[in-house]
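> Quick one: sequence plus predicted model below, questions after.
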Amino acid sequence: MVSDFFYPNMGGVESHLYELSQRLIQRGHKVIIVTHAYGNRKGVRYLTNGLKVYYISAQVIYSEATIPSFYGFFPIFRHILIRESIQIVHGHGAFSALCHEGILHSKTMGLKAVFTDHSLFGFADASSILTNKLLKFTLSDIDHVICVSHTSKENTVLRAALSPRNVSVIPNAVVASQFLPDPTVPDPNWITIVVISRLVYRKGVDLLVAIIPRICESYKHVRFIIGGDGPKRIDLEQMREKHLLHDRVELLGPIKHHEVRNVLVQGNIFLNTSLTEAFCIAIVEAACAGLFVVSTKIGGVPEVLPSHMIHYASPEEDDLVIAISKAIHTFKFGHIDPSQFNDQLKEMYNWSNVAERTEKVYASIQQTKNSPLIERLRRYYGCGVYAGKVFCMIVALDYLIWKLLEWLFPDDSIEKAVVFPYQRYRRYFQENQEAPTTYSMNHVGNSVIVEEEEYDE
């Protein structure tokens, strides 16, 4: 697994990598993760179940995304692939430079490559045009693509000019046991609306700032709990000051993932005002915790929850106020019983099922033959009149660098890593009835550095 986004950073991609890797390990596969260093977290770390993570030194440019190094990443990445006897490279995130570079280098080395797209992009603004061209380059020689929703699939197929037959839809999932509802927690004197999100423009914080005063004015028994941080937090603070809503709007700031459930169960309604979402795992977690959901009807959100768990609204101020008002009236007169949501969703969104479907993708691409260099160049040449020629030069130089590395550091000169004793630790957890399948993220954060020499036995 290759991505810029992994723990200790928190987000949907990060949890997806961790949970998917854990389930693949339980199914008998060897999985390692390659990401960039986070502060003092550098080198090799072992997480729960022997999940091995390489934290590579790289320069972060924005929001934990690294600066593209083109070929600077190749020597150490090749060393890791050979040392760990890797057969498939799975990249995550269109914004991840490590993901794009990892796919390019792995295909040059003759390995199989898979890409999972977690985002939606437009087609008109400069940022989307550049990102789409980069994605077209990366996916010109990909073995398979996975998207988290059907809307995301349509978006990716159009952006990268892919054949729909080469793209699968495998949704995100949730560990439902980590989000058990607690009906005794919410204050019966209030209807509490919870918002947990990164406080950025894409998450619709401007809409949130506009609708909170209107809801508080119309309903004196409604309050808001807002968790998260970001550049838009100052707008929420100014709104609270302007309308004197300190007793009705609580700003919690950053929330660790293992604390999310404790915040969610304090509420009755979960509000999502995002302007774009490929899936939105937050609304699944909220429904699992027993909250009714009100969300903007954008991206892949309409595919996520059954209709009795959610009200939709256009990403407009007036429509959101109407949808929230309907949810408040529904709660006020007892027409909703969210206590059964957790049981329904744990069957719908299961990480073991996601891992099984991903495993089938891996098995299918293992049956295909790798394309020769001339065929790879032909594919890249079709990326555009000028871009195609540039891409061909990048790939040709990548191939020459690989041959140079093969001459300087032959495969047999690279020491193979000792395999982590998965079976021994799996038996240990089974004997002690402490299966590590529902560890919360605070356990992930407290990872341990392990010397491989300990496993020489």
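Structure received. Since we're looking at a predicted model, the values are computed, not measured.
> use CA for all of it now, contacts and neighbours both
OK.
> OK, contacts around His308?
Listed by Cα atoms under 8 Å, 6 or more residues apart in numbering, His308 has no contact partners.
> isn't there a helix covering it?
Yes: with DSSP: H, G, I helix; E, B strand; the rest coil as the criterion, His308 is part of a helix.
> A further structure is provided below for comparison with the first:
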Amino acid sequence: MAPTYNIAMVSDFFFPQPGGIESHIYQLSTKLRDRGHKVIVVTHAYEGRTGVRYLTNGIKVYHVPFLVIYRSASFPTVFSFFPVFRNIMLRERIDIVHGHASLSSLCHEAIFHARTMGLRTVYTDHSLFGFADAASIMANKLLKFSLSDVDHVICVSHTCKENTVLRASLDPLMVSVIPNAVVAENFKPLHSRPEVSANSFGHNPPPVRQLGPHDTITIVVISRLFYNKGTDLLTAAIPRIIQNHPNTRFIIAGSGPKAIDLEQMIEQNVLQDRVEMLGPVRHEEVRDVMVRGHIYLHPSLTEAFGTVIVEAASCGLYVVCTQVGGIPEVLPSHMTVFAKPEEDDLVAATGKAIAALRANKVRTELFHEQVKTMYSWTNVAMRTERVYNGISGAISEAEFYGYDAANAASWSATRGRSGVQSFALIDRLKRYYGCGIWAGKLFCICVIVDYLLFVFLELWFPREKIDICPDWPRKTINEQKETVKDARSRW
């Protein structure tokens, strides 16, 4: 029988805020619960969301009342979070702490404190960062501090893995690639075709009605309106695309500081009847917006994965996206038109996509079934579960890291269970000391202070006096088998 775990997902980014990280945490938690694990989520308080909340699928969410400073990231407290965090971990009898997102203060602090408490830790990176500007240098140093003492790291794409390995100076064998997924049933095309199935791709089913030369093509954009999401690029490209292709219109959903630039562009070019600004939309409304269009435009300047383009393809939209980060790994070439993150190339790529649709060269009616076979959250949960088994010792080190017995003697001390899973204070100090001439010493001081705080909490607030929360009923063994059977049938 496979072991089950009590897992804490920790991140500043969670519902009700929409986004890829938020959706990833929720969907992964749901599927892990389906596999018999206990999952809680720890995040900061949102407007109208405070205290402890239960989601309909039995996942408990702790909203910690911390100050939010920028883009839903909480103010870093380093040590102030520890008493609350310890109380939650003991109440819920947590075995594994799984943090998400590079810019989440709660994530990094949770991993740091969890190691002090002797808990297994996993970190998932969802973003790409550079190496030259001051903000990236600070973020990378913070990541180096956090990941110097973590059991395993997960990245959502191979490009993301390369970036994280370089930023945090990690052994590549300590990093696994597990992509995002999509609930295809929630992103069906507007007019589903029952005769088109995953088994009919080779039978060349009849195409849908061809777009005429004067039919309007709708281009959809759903994104946070920030610089890194390519909003400036979008603002410059929209007037040129509409000028080159008169029978086109745009639907833009999302909010952010760059929204005012889009509104000014619409006013200056008198495009009120050609560009519709919807503002922020809830995640459950994304499909209803997407099915209004023919093309999905994704002008991001940096992206580790890009779940939204998978959702768009599942809705039957032809995807135009910038060839940056992990985006080229996400969808096959017949579903996408790639562009350089430049205005001229984005305009040209969009024109190419419009011409392909009018010439009926793209079978978008087949996209939904193809996406359904490519991405599954059940598959993501099973692969994440294998990481949990590897760091907890449920499977052998050789099986988890993929080396044979002949090479075991030469296995580096910085790799595998012997290198990262020791909770001894002296071993932790050795790992942090190598983070830099000055930073290493500062990190060691933080570890010692955190350990002393932990001893103080153990003496003055003994764990015997902390009430244990009753578990939500877990899935039965038969239900777990049905889940695995369903996942294998989809593969």
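Happy to help now that I have it. For clarity, every value in this text was computed on a predicted model and none was experimentally measured.
> so what corresponds to Ser148 of the second structure in the first structure?
Using TM-score structural alignment, the partner of Ser148 of the second structure in the first structure is Ser140.
> Could you measure from that match over to Tyr381 of the first structure?
From Ser140 of the first structure across to Tyr381 of the first structure, the span is 10 Å (Cα to Cα, to the nearest Å).
> Likewise for Glu347 of the first structure?
Plainly put, Glu347 of the first structure is 45 Å away from Tyr381 of the first structure if you go by Cα to Cα.
> give me the number of residues near the match of Ser148 of the second structure?
20 (other Cα atoms under 10 Å).
> counterpart of Lys326 of the first structure in the second structure?
With TM-score structural alignment as the criterion, Lys326 of the first structure matches Lys352.
> which ones are touching Asp343 of the first structure?
Cys288.
> re earlier: check which helix or strand covers the match of Lys326 of the first structure.
Element membership of Lys352 of the second structure, judged by DSSP states H and E, is helix 343-358.
> how far apart are that helix and its match in the first structure?
With mean Cα distance after the TM-score superposition for the first structure, helix 343-358 of the second structure departs from the first structure by a mean of 0.8 Å once superposed.
> all strands for the stretch 301-450 of the second structure, in order.
318-322, 336-339 (DSSP state E, counting those that start in this stretch).
> Not counting sequence-adjacent ones, nearest residue to the match of Lys326 of the first structure?
Val337 (7.8 Å; Cα to Cα, 6 or more residues apart in numbering).
> is it fair to say His258 of the first structure lies in a strand?
No: counting by three-state DSSP, His258 of the first structure is not part of a strand but helix.
> Quantify the burial of the aligned residue in the second structure for it by counting its neighbouring residues.
Counting by TM-score structural alignment, His258 of the first structure corresponds to Glu284 in the second structure. Neighbour count of Glu284 of the second structure, defined by other Cα under 10 Å: 11.
> Adding mean neighbour count and distance to Ile251 of the second structure, write the strands of the stretch 301-450 of the second structure out as CSV.
Shown next, in CSV, are the strands of the stretch 301-450 of the second structure (neighbours: other Cα atoms under 10 Å; distance: least, Cα to Cα, whole Å):
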stretch, mean neighbour count, distance to Ile251 of the second structure
strand 318-322, 27, 14
strand 336-339, 22, 19
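> all strands of the stretch 51-200 of the second structure, in order?
Using DSSP E, counting those that start in this stretch, the strands of the stretch 51-200 of the second structure run over residues 51-54, 60-64, 68-70, 73-74, 96-100, 120-125, 152-155, 175-177.
> From the rest of the structure, what touches the longest one?
The set of residues that contact strand 120-125 of the second structure without belonging to it, under Cα under 8 Å, 6+ apart, is 95-102, 111, 114-115, 147, 150-156, 160, 164, 391-392, 421.
> go again using 7 Å as the cut-off
Identification of contacts with strand 120-125 of the second structure by Cα atoms under 7 Å, 6 or more residues apart in numbering yields 95-102, 111, 150-156.
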